[in-house]
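Peer 1: Mind looking at a prediction? Sequence and model below.
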Amino acid sequence: MESMDLAASFCFFGGIQSMKNWVLLRKGGNFTELGKRFGIRPRTAALIRNRDIIGEEAFDRYLNGTIADLYDGMLMKDMDKAVDLLKEKIVEKQSIRIIGDYDIDGVNATYILLEGLKGLGAEVDYDIPDRVRDGYGLNIDLIDRALDDNIDTIVTCDNGIAAREEIAYGKSMGMAVVVTDHHEVPYEEYEDGTRGYLIPPADAVVDIKREDCLYPFKGLCGAAVAYKLVEALYNAMGRDPEDVDYLMENVAIATVGDVMDLTDENRIFVKQGLEMLKRTKNPGLAALMECTGVHTDRLSAYHIGFVIGPCINAGGRLDTARRALELLCAKTKKEADLLAGDLKALNDSRKNLTEEAVKEAVVQVETTGLKEDKVLVVYLPKCHESIAGIVAGRLRERYYKPVFVLTKAEEGAKGSGRSIETYHMYDELSRCKDLLTRFGGHRLAAGLSLPEEKILSLRKKLNENTTMTEEDLTEKVVIDMQLPLCEITEDFVQELSLLEPFGKGNTKPVFARRKLLFRRGRVIGKHQNVLKLEVEDADHTTMDAIFFGDLETFFSCLSQKYGPDAKDHLLYGRGNPILMDVTYYPGINDYMGRRTLQITILDYR
């Protein structure tokens, strides 16, 4: 990658100067030949190469991958043990309990195991921990509840890898335990820098993050691991695995909702799952899409991430995750409509709570010494603990730093963290585990609990330990290519859809154009928060543009560069020409049957 020029991009956000580096990708390849081979434009081939897709075989899988290209779940470490044990328990009609998690991944993983095992005739039920009362993952109370109900076997999903003591307790009481998870394996770090991984003493531990697991793709969510187990069980019991293909829609929802990279297998799961979701036979999912105004013909990963997913998560945040699972299990439209409405209402309430908490957090950062820290540790004792992760994510976006948001819990403090690419959150928490009661997670997200009096010590230690540089803390705007407006055609925009689904690990392409002339503009939208523009580039191609960003900040930047009357000049189409470098994504505006090309401006300088 190389910078577009030596200057970084400076903008102002609420009085804070924010610096971003604009970086242009330069990845080589014979794009003309690749274009001919796959029937696409050389530009589109270059965009695919920018996503680290190398060689014809990888290009073919990226563009044309299907269910047949998914890997065999039996390649996972201990999958054979899990299948043998569960097959035996199903045949013997022993009672099996699935213990999931309260987030979108855990709920869908629980549903997948429940549906799959019921389809094989298993005696199976489920339990999901309460976020406030039980906390994350397997605990002694959950095992005791299972013992009281005469449960023979526990199967975890989206949790369990860190529950060594709890699983040892269950085993000591005569239970069989199968762990399915995708989180990092806890470890001890020795003086020589090596690690000793702490695998729980279950009968089978199926976790792709195990160092001794040779599965070729390590990026699956918990629901995908659960799906692989169900698929393997169907094979082992002489049933057609295609009978459970429909559960791929749940894998897709969990993959996007848990913010997994949309690469390799995940790309196939989400691509196939979205197509299934468009014609879903699940009354609950159909009701939720209807309730939230999602049109199935235009369904995309965006709708899962920002419309459907938050509603599923809302149950576990403000009420109980059982409500979301009941929605997935609903058999009638009446029941599904009622549950979908409840979840939407909960999510609306969650949004209000989040806005209040974010405002409080920003005030705390701006008015204290926190602002100087490289790693933000924000304590909001009155914040509902279920939204700590969302607040942390919003602060990470604002300050481009790793953020931990902690709230007051029944015992001590607990919370969530959201990270940036250059900071491995789980590893850094591991270096502070002497201060923590419990923790777990990934590179980019983590959960933790600790005594309230140790919060300041955690903040100090995290910041003392970090080796992040100023460059690490400077947000990069990664640009795929510079593209003149005259190159944007309806056919090219349609071809870009071949790169979908977009999301983490497979982001929408970002295009750039220098010295774009802003000829005139107007503020539109119900809340007057969208800027519609007419722009012209150096080749004298004109096009409509739209900007959904912070208009107050945009007009402030305009005034600093072009004077206090710049806003009026733009809105009334008069005065000095306004030139800006922009990054954008091209699209088609279909309004009342009239289709016109337009660009969506993503960033500017």
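Peer 2: The structure has been received and is ready for your questions.

Peer 1: Every contact and neighbour count from this point should use C-alpha atoms.
Peer 2: OK.

Peer 1: Distance check, K371 against Y399.
Peer 2: Separation of K371 from Y399 (CA to CA, to the nearest Å): 9 Å.

Peer 1: How far does the longest helix seen in the chain sit from its chain's centre?
Peer 2: If you go by DSSP state H, the chain has its longest helix at helix 333-367. Counting by CA atoms, centre = their mean, to the nearest Å, helix 333-367 is centred 18 Å from the centre of its parent chain.

Peer 1: And for the spatially closest residue to P484 that is not a sequence neighbour, the neighbour number?
Peer 2: Leaving aside its sequence neighbours, P484 sits nearest to R513 (CA to CA, 6 or more residues apart in numbering; 6.4 Å). R513: 18 surrounding residues under other CA atoms under 10 Å.

Peer 1: One more: E490?
Peer 2: Number of residues near E490 (other CA under 10 Å) recorded here: 14.

Peer 1: What is the burial count for I54?
Peer 2: Using other CA under 10 Å, the number of residues around I54 comes to 13.

Peer 1: related to what we said a few turns ago, could you tell me which residues make contact with the residue nearest to P484?
Peer 2: Taking CA atoms under 8 Å, 6 or more residues apart in numbering, we find R513 in contact with Q482, L483, P484, D537, D581, V582, T583.

Peer 1: Comparison target, given below:
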Amino acid sequence: MAKWFVTAKRADFTKIGETFGISPVLARIIRNRDIIEEEEIRKYLQGTIEDMYDPGLLKDMDRTVEILLDKISRRKPIRIIGDYDADGICSTFILHKGLLQAGAAADTAIPHRMKDGYGLNEHLVEDAFQSGIDTIITCDNGIAAEPQIRLAKEKGMTVIVTDHHEVPYEETDGERKYILPPADAVIDPKQEGDAYPYKGICGAVVAYKVMEALYRKLELTQKERPLLEELLEMAAFATVCDVMELLDENRVIVKFGLSHMKNTSNQGLRALMEVNGIDKGKLSAYHIGFVMGPCLNATGRLDTAVRALQLLEEEDRAEAVRIASDLKQLNDSRKEMTDIYVKQAVRSVEENGLMQDRVLVIYLPDCHESLAGIIAGRIREKYYKPVFVLTRGEEGVKGSGRSIEAYHMYEEMTRVRHLFTKYGGHKMAAGLSLEEKDVEVFRREINEVCTLTESDMEERIHIDVPMPVSHVSMEFVKELELLEPFGNGNPKPVFAHKDLTFLSARILGKNGNAIRFTVLDDCRNKWEMMAFGDPEPMNDYMEKKFGQEAVERLYLGKSQDIRLSVTYYPSINTYQGNTKLQLVMQQYQ
């Protein structure tokens, strides 16, 4: 079971509440997100696009704009080379549409996950050269493509890198030497000497900043305002899909993007909402991250991401709906395949003696390599351990890893790097290639060097406010909307109620994956509380704690015996014209 902790960061919540016209409870939640200074709180609650940072603060921006102006004026052919995930697709769209509008001769290329792998490769450089391309612009990749960019330079091409990933380095005697590619200009907020105030932007935001700076120089900013707004919508979409922290400038971008997307002029986005049955008026970061974004990502996983770019660039409504339907179908297929292999992975862990391993290495030879990361994430959630899922590729074995808070995946992999033919990543996620004969050796060695303790592998639930459900009101739930959009870095607040009485339960949903409870608060008021997901683990837990008869009475609506402590989030549920308060359970014990 996860350990629960109350987050108790101190501040004058009454004063913050009075200053910003919010309740002390809301002030406490904001403080728990480490938003402390008055200006930070103002920006968090009331920030607008006027609070976005000047693109000119990015290193090499002036040089980039200068090169682009020259290429546009001489009609030199430019090729934008993106990536096959949602951030790479949106980045490519932003640069392509933005450059075409500025008068450039530009086209696009997106690597194929299986044939090309991630980012720029020699084949893409050769292809650009054979096509008579003068200038390559990378987006959401390129910072680690030193040999490929050297090749492009040797062939006489101009290269601009726009990226947001970490700059590669070599370490000797504890000193790091960073390796920048030999491009004509490199824009990446993470490079040394970059003055950009917020480093956590995605590739599409970097691409947007390039277009914003170019349009300023062309003095097109006011004239092209609707286009820049459409491009910023795409940057917001990518920020959510790439799981960037929704803080600082990212929060401003996503708030703006969501409000504009509700009435977007982009036929592709409209079609994605339509085929997924999303009510435009209620569009949230959740819909982008878990419904629409996966449809774009599915093309890069199971087909070609070129289809996703076509969707975003499509101007005919009927054709956009047709492509969006194909993408949804592809994503549904991806979900089915994922579910099959998640079950296989669980069997592998529980039947092959892997439960005692602190780091799970699961080999699913027949699984599509593009699903490995999603499956690793699901297994990590189930067991709360670092997980690597490996699949058989055309050349050896490929895999993806997903980590837990106490385990720096990239650094741990570096300790057994002699086993890999290729690897990369960061603290929470990684990718790797190795020979099939080394799969079991990798499992053994990554566990031998592991220093995780039992407490490291206990999930921690941080409670924002221990608050009896009797304190929840319509006004309070409306006020919580000020904290949106929720996501990485700005999670939904966690409230907790100790020893809540459960009166009745009913399983709902066509797949039986939800339970509706009636609970009794400390003031003897009845509430509806929903729990989503497989009901079996919770039923098992209650049977062990209260006995089978008590659980049977609960489902018959005759219970007075079951009292559980819960974490929850309050919401408003409107059904058939009736609006009422509803609680959504997150954890129980």
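Peer 2: Here it is on my side, so go on. This is a predicted model, so every value here is computed, not measured.

Peer 1: buried ones in the longest helix of the first structure?
Peer 2: Buried residues in helix 333-367 of the first structure, defined by neighbour count with 16 or more other CA atoms under 10 Å: 335-337, 339-344, 346-347, 350-351, 354, 357-358, 361-362, 364-365.

Peer 1: Give the aligned range of whichever helix or strand comes after that helix in the second structure.
Peer 2: Sequence-wise, the next helix or strand downstream of helix 333-367 of the first structure (DSSP states H and E) is strand 376-379. Mapping strand 376-379 of the first structure onto the second structure (TM-score structural alignment) gives residues 360-363.

Peer 1: what's the mean gap between that stretch and the aligned bit of the first structure?
Peer 2: Following superposition, stretch 360-363 of the second structure is found to deviate from the first structure by 2.0 Å on average (mean CA distance after the TM-score superposition for the first structure).

Peer 1: Can you give the contact residues for that stretch?
Peer 2: Residues contacting stretch 360-363 of the second structure (CA under 8 Å, 6+ apart): 345, 348-349, 354, 385-391, 439, 443.

Peer 1: so is the residue nearest to P484 of the first structure in a helix, a strand, or just coil?
Peer 2: Secondary structure, DSSP: H, G, I helix; E, B strand; the rest coil: R513 of the first structure is strand.

Peer 1: what does it align to in the second structure?
Peer 2: Per TM-score structural alignment, R513 of the first structure is aligned with H497.

Peer 1: so how far is N525 of the second structure from that match?
Peer 2: The value you get for H497 of the second structure to N525 of the second structure, if CA to CA is used, is 14 Å.

Peer 1: Not including adjacent chain positions, what is the nearest residue to the spatially most central residue of the second structure?
Peer 2: Using CA atoms, centre = their mean, the residue of the second structure that lies closest to the mean C-alpha position is V243, 2.3 Å off. In space, and not counting its chain neighbours, V243 of the second structure is closest to N488: 6.1 Å by CA to CA, 6+ apart.

Peer 1: Against Q356 of the second structure, how distant is the one you found?
Peer 2: Separation of N488 of the second structure from Q356 of the second structure (CA to CA): 30 Å.

Peer 1: of the two, who's got more company?
Peer 2: More crowded of N488 of the second structure and Q356, by other CA under 10 Å: N488, with 14 against 9.

Peer 1: thought the more buried one was touching C241?
Peer 2: No. Taking contacts as CA atoms under 8 Å, N488 of the second structure lies outside contact range of C241: 10.5 Å.

Peer 1: Alignment lookup: the residue nearest to the centre of the second structure to the first structure.
Peer 2: Using TM-score structural alignment, V243 of the second structure pairs with V259 in the first structure.

Peer 1: Verify the contact between that match and G505 for me.
Peer 2: No. In this structure, V259 of the first structure is not within contact of G505 by CA under 8 Å, at 9.3 Å.

Peer 1: If we ignore the residues flanking it in sequence, what's nearest the aligned residue in the first structure for L330 of the second structure?
Peer 2: Aligned counterpart of L330 of the second structure in the first structure: L346 (TM-score structural alignment). Spatially, and ignoring its direct neighbours in sequence, L346 of the first structure is nearest to A314 (5.8 Å; CA to CA, 6+ apart).

Peer 1: Can you find the partner of that neighbour in the second structure?
Peer 2: Going residue by residue (TM-score structural alignment), A314 of the first structure aligns to A298.

Peer 1: I'd say that match and D326 touch.
Peer 2: No. Taking CA under 8 Å as the definition, A298 of the second structure is not a contact partner of D326, at 10.4 Å.

Peer 1: Please say which of K371 and Y399 of the first structure ends up with more neighbours.
Peer 2: More neighbours surround Y399 than the other of K371 of the first structure and Y399, with 20 against 14 (other CA under 10 Å).

Peer 1: hmm, back to that, distance of the match of V243 of the second structure from K508 of the first structure?
Peer 2: From V259 of the first structure across to K508 of the first structure, the span is 15 Å (CA to CA).

Peer 1: Report the contact partners of V178 of the first structure.
Peer 2: For V178 of the first structure, the contacting residues are A82, T153, I154, V155, T156, A202, D203, A204, V205, V206, by CA under 8 Å, 6+ apart.
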